[in-house]
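> Turn this into a model:
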Amino acid sequence: MSARILLALLPLAAACAALPAQASDAHADPKPAPVAAPARKPLPEGDAMDKLRERLAEKLGATKAAPGNPNVVRVTARPGAEPAPAEKAAERAAHAAAPPPRPARPAPSAHAAHGGHWGYNGPGGPERWGELKPEFAKCSTGTRQSPIDIRDGVRVQLDPVQFSYQPSAFRVLDNGHTIQVNVAAGNSIEVMGRRYELLQFHFHRPSEERIDGRQFDMVAHLVHKDLDGRLAVVAVLLERGSAHPIVQSVWNNLPLEKGDEVGARGTLDLARLLPPEPQRQYFTYMGSLTTPPCSEGVLWMVMKQPVPISPEQIGIFARLYPMNARPVQSAAGRLIKESE
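Model (predicted):
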């Protein structure tokens, strides 16, 4: 029972004490009834109880007795009644104990909506690669990143790269970032006393590398790996000119959908993708992958002599990937060697 009801019952209890005692209890002491004052006659039992119920209902804001049972009083809150101080304190305690409402969940940002997918513009562009996933952190924290603008190379007598390429079966993959050509085993290079197996090559437009600030129409990156898992990339610069037969063979087997891989019927003579001998001088430096996760410790060899590619062949790639080149990164004082 609330404090408000208890306070309301106090005057009623006093009123009840003034009423004559009732003989409804069979074990009550048989005392004679007190003599009533001549000026006041005691109320009949029924009238006294009715008066008591009416006064109680008036105090508590109750309705009349329930039909069929005159001893039941229905109590309702009085409209607009001010809660008693004790009730207010109880309400404040209950409100303090209740858990705070959950804040509304913020709408996902454009970056979060990107789902960690990287690209070359927008929320997943190169300036944000390092934030997309923990394993991409090197893209923003690395100190030996690629590509670079190749300047001030130290001219030395470099050993030529020994290419052991042969006609090979190949498969063409549109991986959503570039056109990649996966080649059969058996192609390799040897440089600085190490042998690296060719895994695949792919294209960028425009060239990611620059030489003394000059950027080329496209570039092909030939990715190799040695038995210890170390990577070596040969970059072949492509500039506008005549049609390139190796590039055309790749374009002839382009997948119709991104993510698809098409197995070609013929073979590629990979040596024809390179500049002709003896024009295979190169720049070399230590860098990274130019796409996430931007792993460092990659040996780079950029061929100094570009090879031709026709405007039509450039246009075919541009329809799929108008621009997929990472901006140049700081050389950060790295040693760049240039073959004579």
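
> rest of the way, CA atoms for contacts and neighbours
Will do.

> Does anything pack onto the helix or strand harbouring G130? Which helices or strands?
In the assignment (DSSP states H and E), G130 maps to helix 129-132. Counting contacts by 3 or more Cα pairs under 8 Å, 6 or more residues apart in numbering; DSSP states H and E, helix 129-132 is packed against helix 138-141.

> Any buried residues in the helix it packs on, and which?
By neighbour count on 16 or more other Cα atoms under 10 Å, the buried set for helix 138-141 is 138-139.

> Spatially nearest residue to V154 (excluding sequence neighbours)?
Leaving out its chain neighbours, the residue that sits closest to V154 by Cα to Cα, 6 or more residues apart in numbering is K337, at 4.7 Å.

> next one: A169
Nearest non-adjacent residue to A169 (Cα to Cα, 6+ apart): T267, at 4.6 Å.

> Touching the host helix or strand of that neighbour from outside, list them.
Here T267 sits within strand 261-269, counting by DSSP H and E. Outside strand 261-269, the residues that touch it by Cα atoms under 8 Å, 6 or more residues apart in numbering are 165-174, 246, 249, 253-255.

> repeat that for 7 Å
Strand 261-269 is contacted from outside by 166-174, 246, 253, 255, using Cα atoms under 7 Å, 6 or more residues apart in numbering.

> Let me have those residues in JSON lines, extended by distance to G46, secondary structure and neighbour count.
Output for those, formatted as JSON lines (distance: Cα to Cα, whole Å; DSSP: H, G, I helix; E, B strand; the rest coil; neighbours: other Cα atoms under 10 Å):
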{"residue": "Q166", "distance to G46": "120", "secondary structure": "coil", "neighbour count": "16"}
{"residue": "P167", "distance to G46": "118", "secondary structure": "strand", "neighbour count": "16"}
{"residue": "S168", "distance to G46": "115", "secondary structure": "strand", "neighbour count": "15"}
{"residue": "A169", "distance to G46": "112", "secondary structure": "strand", "neighbour count": "16"}
{"residue": "F170", "distance to G46": "109", "secondary structure": "strand", "neighbour count": "21"}
{"residue": "R171", "distance to G46": "106", "secondary structure": "strand", "neighbour count": "21"}
{"residue": "V172", "distance to G46": "104", "secondary structure": "strand", "neighbour count": "25"}
{"residue": "L173", "distance to G46": "101", "secondary structure": "strand", "neighbour count": "24"}
{"residue": "D174", "distance to G46": "99", "secondary structure": "strand", "neighbour count": "20"}
{"residue": "I246", "distance to G46": "115", "secondary structure": "helix", "neighbour count": "17"}
{"residue": "N253", "distance to G46": "107", "secondary structure": "coil", "neighbour count": "17"}
{"residue": "P255", "distance to G46": "101", "secondary structure": "coil", "neighbour count": "18"}
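
> and this one, so I can compare the two:
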Amino acid sequence: MLLNRTKDGEHSEPDPLNGTPADHFGVGGASSNVSKTLEIKVEAPHVFRTPEKMEFLVAALITVCVLVSRTDGGETSADWCYHLPKCSDATWPYTATKYCAGKRQSPINIDSSAAEADCSLTAFSFVNFDNKFSLKSITNTGRTVKVGFYRGVKISGGGLSEEYDSLQFHLHWGNGFAVPGSEHTVDRKRYPMELHIVSMKSSYNGNISLAVADSTGLAVLGFFIDVRASGPASEPASWTKLTSYLSKIPTKGDMAGIAPGISLDELLEGVDRTKYYRYLGSLTTPMCNEAVVWTVFKEPIQISRELVSFFLFFWELNSDLCCITKRGTLH
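Predicted coordinates for the structure are as follows:
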């Protein structure tokens, strides 16, 4: 189903998570967001669309961890963070005024009852998602855990205007199970974690500046991560392998190579990628560029409580490590 509102590897261009003009490709939010939403189920070409305008109300701004970065050179550089009063997300519309006070900010709460089907949203084509040699490195950026890809990982279809080069994925988590960490919510439900695969229009040849200036320059695939029900099923081997690298990157700036043997398809196993929400949104942090085609998949990745807990431990060891921004998703 879909809702419409809307370096790695061997890439030499600025890093889309830590470079200019935006330190973190995700989604950010203003006090209210107005836009169309759609929910799509590809098996039956139905698309659900909300009324022409939909208000996403925010009554609180709650955050879990601190980030410090620089804004785009287009505005005065400013430190920003998640929970300190002087630089929290409540201040972003004033310190990064060009976009953070915009009308299509992310993340959002997805109201499934208001979403409408859109038969223009088709199935995706995933290139090299099955390749066990596509993951190159894992990095502790001081803000998140980022996995870089080798060249050749691509997505197309899914209502996208052209092919996009996939650059990396990163993760968002909270502070234990008491504070779940997904950025998006569905019907106000927040999941323990969220994974974002960041892609850029192939026609831009890695030029980040062009991508963030285009309202559809970036495409982010968002996958919720939930704790699987206890049962006889074995632990997903791909996630066991991936989390084993966390011990190799304990501090900000640490990076480790990833040995062949993990594919994106394996990490996304169990998710029906024909059911997703689609909307046009933004980066989640300053500069909050409104340049993202968001696809949020309905079904979550299922991993064990133990593997989710590894990220809690990692967060405790790295208090400045990025977790989530909840702007735009709270009552």
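
> so what number do they get for TM-score?
In this superposition the chains share a TM-score of 0.59, using TM-score structural alignment, normalised by the length of structure 2; 216 aligned residues with a Cα RMSD of 2.6 Å.

> Helix or strand next in line after the strand holding T267 of structure 1, which one?
Later in the chain than strand 261-269 of structure 1, the nearest helix or strand by DSSP H and E is strand 282-288.

> so that following strand aligns onto which residues of structure 2?
Mapped onto structure 2 using TM-score structural alignment, strand 282-288 of structure 1 covers residues 276-282.

> Is it possible to get CSV of the contacts of strand 261-269 of structure 1 that adds distance to H224 of structure 1?
Putting these into CSV (distance: Cα to Cα, whole Å) gives the following:
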residue, distance to H224 of structure 1
Q166, 15
P167, 17
S168, 15
A169, 17
F170, 15
R171, 17
V172, 17
L173, 17
D174, 19
I246, 19
N253, 23
P255, 24
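
> And the residues you listed, which is closest to A96 of structure 1?
Ranked by distance to A96 of structure 1 (Cα to Cα), the contacts of strand 261-269 of structure 1 are led by D174 at 59.9 Å.

> just checking, what residue in structure 2 corresponds to the closest one?
Aligned by TM-score structural alignment, D174 of structure 1 pairs with N140 of structure 2.

> go on, R319 of structure 1?
So R319 of structure 1 corresponds to F313, using TM-score structural alignment.

> which SS class is the residue nearest the centre of structure 1?
For structure 1, the residue nearest the mean C-alpha position is A112 (3.9 Å; Cα atoms, centre = their mean). Per DSSP: H, G, I helix; E, B strand; the rest coil, the local secondary structure of A112 of structure 1 is helix.

> do L312 of structure 2 as well
Classification of L312 of structure 2 by three-state DSSP places it in helix.

> any idea how far E299 of structure 2 is from it?
Per Cα to Cα, to the nearest Å, L312 of structure 2 is found 23 Å from E299 of structure 2.

> Likewise for G159 of structure 2?
In terms of Cα to Cα, G159 of structure 2 sits 19 Å off from E299 of structure 2.

> These two - which one has more neighbours?
The residue with more neighbours, out of G159 of structure 2 and E299, is E299; 18 against 15, by other Cα atoms under 10 Å.

> And the more buried one? What does it align with in structure 1?
With TM-score structural alignment as the criterion, the equivalent of E299 of structure 2 in structure 1 is Q305.

> Work out for me the element its match sits within.
Counting by DSSP H and E, Q305 of structure 1 is found in no helix or strand.

> now the end-to-end length of stretch 73-88 of structure 1.
Start-to-end, stretch 73-88 of structure 1 (Cα to Cα) is 25 Å.

> Where does it end up in structure 2?
Aligned using TM-score structural alignment, stretch 73-88 of structure 1 spans no residues in structure 2.

> Check stretch 13-20 of structure 1 too.
By TM-score structural alignment, stretch 13-20 of structure 1 lines up with nothing in structure 2.

> which parts of that stretch are buried?
By neighbour count with 16+ other Cα under 10 Å, stretch 13-20 of structure 1 contains no buried residues.

> cool, stretch 293-311 of structure 2 as well?
293-304, 307-308, 311.

> Touching it from outside, list them.
1, 6, 176, 216, 218-228, 235-236, 268, 270-273, 275-281.

> and if you look at stretch 125-133 of structure 1?
116, 118-120, 136-140, 292, 326.

> hmm, try it at 6 Å
The contact list for stretch 125-133 of structure 1 (Cα atoms under 6 Å, 6 or more residues apart in numbering) reads 116, 119-120, 136-137, 139-140.

> Please give the number of neighbouring residues around the residue lying closest to H111 of structure 1 once chain neighbours are set aside.
Counting by Cα to Cα, 6+ apart, H111 of structure 1 lies nearest to P123, which is 5.3 Å off, once chain neighbours are set aside. P123 of structure 1 has 20 neighbours, counted by other Cα under 10 Å.

> what do you get for D212 of structure 1?
Counted with other Cα under 10 Å, the neighbours of D212 of structure 1 add up to 11.

> so what corresponds to it in structure 2?
Taking TM-score structural alignment, the alignment pairs D212 of structure 1 with D187 from structure 2.

> my guess is E194 of structure 2 is in a helix, correct?
No. Read with three-state DSSP, E194 of structure 2 is strand and lies in no helix.

> My guess is it contacts T185. True?
No. The pair E194 of structure 2 / T185 is not scored as a contact, 10.1 Å apart, by Cα atoms under 6 Å.

> who's more crowded, those two?
Of the pair E194 of structure 2 and T185, E194 is the one with more neighbours under other Cα under 10 Å, namely 26 against 21.

> need the contact list for the more buried one.
Counting by Cα under 6 Å, 6+ apart, E194 of structure 2 makes contact with 171-172, 182, 223-225.

> Among those residues, the buried ones, what's the PyMOL command?
Selecting only the buried entries of these in PyMOL, with 16+ other Cα under 10 Å as the criterion:
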select buried, resi 171+172+182+223+224+225
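
> Just give me the match in structure 1 for A256 of structure 2.
Per TM-score structural alignment, A256 of structure 2 is aligned with V262.

> what about that match, how many neighbours?
Neighbour count for V262 of structure 1, taken as other Cα under 10 Å: 15.

> State the distance from it to L256 of structure 1.
9 Å.

> Kindly report the same for Y321 of structure 1.
Y321 of structure 1 is 14 Å from L256 of structure 1, by Cα to Cα.

> Comparing those two, which shows the higher neighbour count?
Legend: neighbour count by other Cα under 10 Å for Y321 of structure 1 and L256, higher for Y321 (18 against 11).

> nearest spatial neighbour of the more buried one, skipping sequence neighbours?
The spatially closest residue to Y321 of structure 1, leaving aside those adjacent along the chain, is T178, at 6.9 Å (Cα to Cα, 6+ apart).

> And for L198 of structure 1?
Leaving aside its chain neighbours, L198 of structure 1 sits nearest to H224 (4.3 Å; criterion: Cα to Cα, 6+ apart).
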